[in-house]
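[1] with the sequence up front, the predicted model follows.
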Amino acid sequence: MNERVVLEAGQAAPDFTALDQNGVSVSLSDFRGKRIILFVYPAAMTPGCTTEACDFRDSLAPLQAAGYEVLGVSPDAPEKQLRFAERDELPYPLLSDPDHHLLQAYGAYGEKSLYGKISVGVIRSTFVIDENGTLVHALYNVKATGHVARVRKMLGV
C-alpha cells in the first residue's frame, strides 16, 4: 500500500469525480464558488455512519443557510447509497468510491487502529473546503457521535 497522504488546511482540495446515489457524476469542481463539507464514512447503514449521516441531515438547514453544501462519501456502491439515502431521508449527495481513489487522495483510507488492532480501511474524516477549492479543515479519525456539533461549532454555525 502507498504511503497515506495527510491533508492540511491551506492546501488545495484534491479534485474528484464520483457517482452519487442516483448514478449522477459529481465532481468537486461542480461546486466552485460554494463551500463544501465532505464527510467520509466507512459503510452505509451501519450504526455509527447512520448517526453521523442523520446528524448532518438534521443540521443541513443551518449549514446551508451559512453557505455550506454537504457531501458524504464511502466505498459503497451507488445502489447501497441510494437505499441509505431513502431509508434515512438523507437529502444530500452520497458519493460512491469503491476503488478508494477519492478516499486515498484525501488520506481517508489506510492503516487504522481499532481496539488496538491494526487494519486497513476507511478512516472516518471530514473536510471543509472553501469557495476556491482550498481546505479550511481536514479532520481525521473523528467520532461519529457528536462530530457534526463539533464541526458546526468550529464553523460558527
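    Yes, it's here. Residues are numbered from 1 along each chain as shown.

[2] for the rest of this, base every contact and every neighbour count on C-alpha atoms.
    Will do.

[3] V142 versus the residue in the chain sticking out farthest from the centre, what's the distance?
    The centre of the chain is farthest from one residue, G116, which by Cα atoms, centre = their mean lies 24.7 Å away. According to Cα to Cα, to the nearest Å, G116 and V142 sit 17 Å apart.

[4] try Y41
    10 Å.

[5] what about those two, which has more around it?
    Y41 (26 against 16; other Cα atoms under 10 Å).

[6] my read: the more buried one touches G121, true?
    No: using Cα atoms under 8 Å, Y41 is not in contact with G121, being 10.4 Å away.

[7] in a strand, V26, correct?
    Yes: counting by DSSP: H, G, I helix; E, B strand; the rest coil, V26 is found in a strand.

[8] comparison target below:
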Amino acid sequence: MSKPALHSPAPDFTAPVIGGDHAAGDTITLSALKGKPVVIYFYPKDDTPGCTKQACGLRDGWKKIAKEAHVFGVSTDSIKSHAKFIQKHELPFPLIADEDKTIVNAYGVWVEKSMYGKTYMGTERSTFIIGKDGRIAAILEKVKPEEHLDAVLAAL
C-alpha cells in the first residue's frame, strides 16, 4: 500500500497499546484522540541501536514534545516486547503493538528492505503528524534517529 497523502484523512485504527497512561490490555483508537496533534512514529524493532536512539531522543525531549502532541511509537513487536523496551529505557510515551501489520500497511510503511544483499519486508522508519482535524499535517520519511526529535518539533 502507498502512504496516505499530505492533508488527507489519517487512516483510523484501534490497536493494543502499553506505556504512558496505558496499562497492558488497553487499546487506543486514533479517531478518539482529540484536542491536540498526534505524532505516530513507526520504527523497525524494539531495543535495536537505531530504534533505541530514536526512542531515547523523544524521551529526553519529552517535556517539549508532550506539550505539543500525543506521541505513539508503532512497531510490529508484541506488547510484551514493548513493555520490556519501555522499562529498560524509561520511555514516558506509549507504544502500539501492530503484530498483524494492519497499521504499517495502512500507512504504507511495510516495505521491501535490503541488508547485506538480502531483501526482506520490514517497517520503514517514518513519522506522521496528524493535526487536530484528523488529517495528515506532515510526513517525515527516513529521518535519522538522532535528528528525529528536532524534525518532529519543527513540523509541529
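    All right, it came through fine. It should be emphasised that the depicted structure is a prediction, and the values quoted were computed from it without experimental measurement.

[9] would you pull the TM-score for this pair?
    The pair, once superposed, lands on a TM-score of 0.89 when counted by TM-score structural alignment, normalised by the length of structure 2; 151 aligned residues with a Cα RMSD of 1.6 Å.

[10] what's stretch 121-132 of structure 2 in contact with?
    Stretch 121-132 of structure 2 is touched from outside by 10, 34-44, 75-76, 104, 109-113, 136-143, 152, 155-156, with contacts defined as Cα atoms under 8 Å, 6 or more residues apart in numbering.

[11] first-to-last residue distance for that stretch?
    32 Å.

[12] distance of the spatially most central residue of structure 1 relative to K112 of structure 1?
    Among the residues of structure 1, the one closest to the centroid is F39, at 1.8 Å (Cα atoms, centre = their mean). Distance, F39 of structure 1 to K112 of structure 1, by Cα to Cα: 17 Å.

[13] again, but for V6 of structure 1
    Plainly put, V6 of structure 1 is 13 Å away from K112 of structure 1 if you go by Cα to Cα.

[14] for the two, indicate the residue with more neighbours.
    Higher neighbour count among V6 of structure 1 and K112: K112, with 16 against 13, using other Cα under 10 Å.

[15] quick one: the strands in structure 2?
    Along structure 2, counting by DSSP state E, strands occupy 14-18, 27-29, 38-42, 70-75, 95-97, 110-115, 118-123, 126-130, 136-141.

[16] ranking those strands by burial, who's on top?
    strand 95-97 (a mean of 27; mean count of other Cα atoms under 10 Å).

[17] and it, how far out from the chain middle?
    8 Å (Cα atoms, centre = their mean, to the nearest Å).

[18] show me where structure 1 has helices.
    For structure 1, helices defined by DSSP state H occupy the ranges 47-58, 60-65, 78-88, 101-105, 147-155.

[19] what residues sit buried inside the last one?
    The reference is to helix 147-155 of structure 1. Across helix 147-155 of structure 1, burial judged by 16 or more other Cα atoms under 10 Å covers H147, V148, V151.
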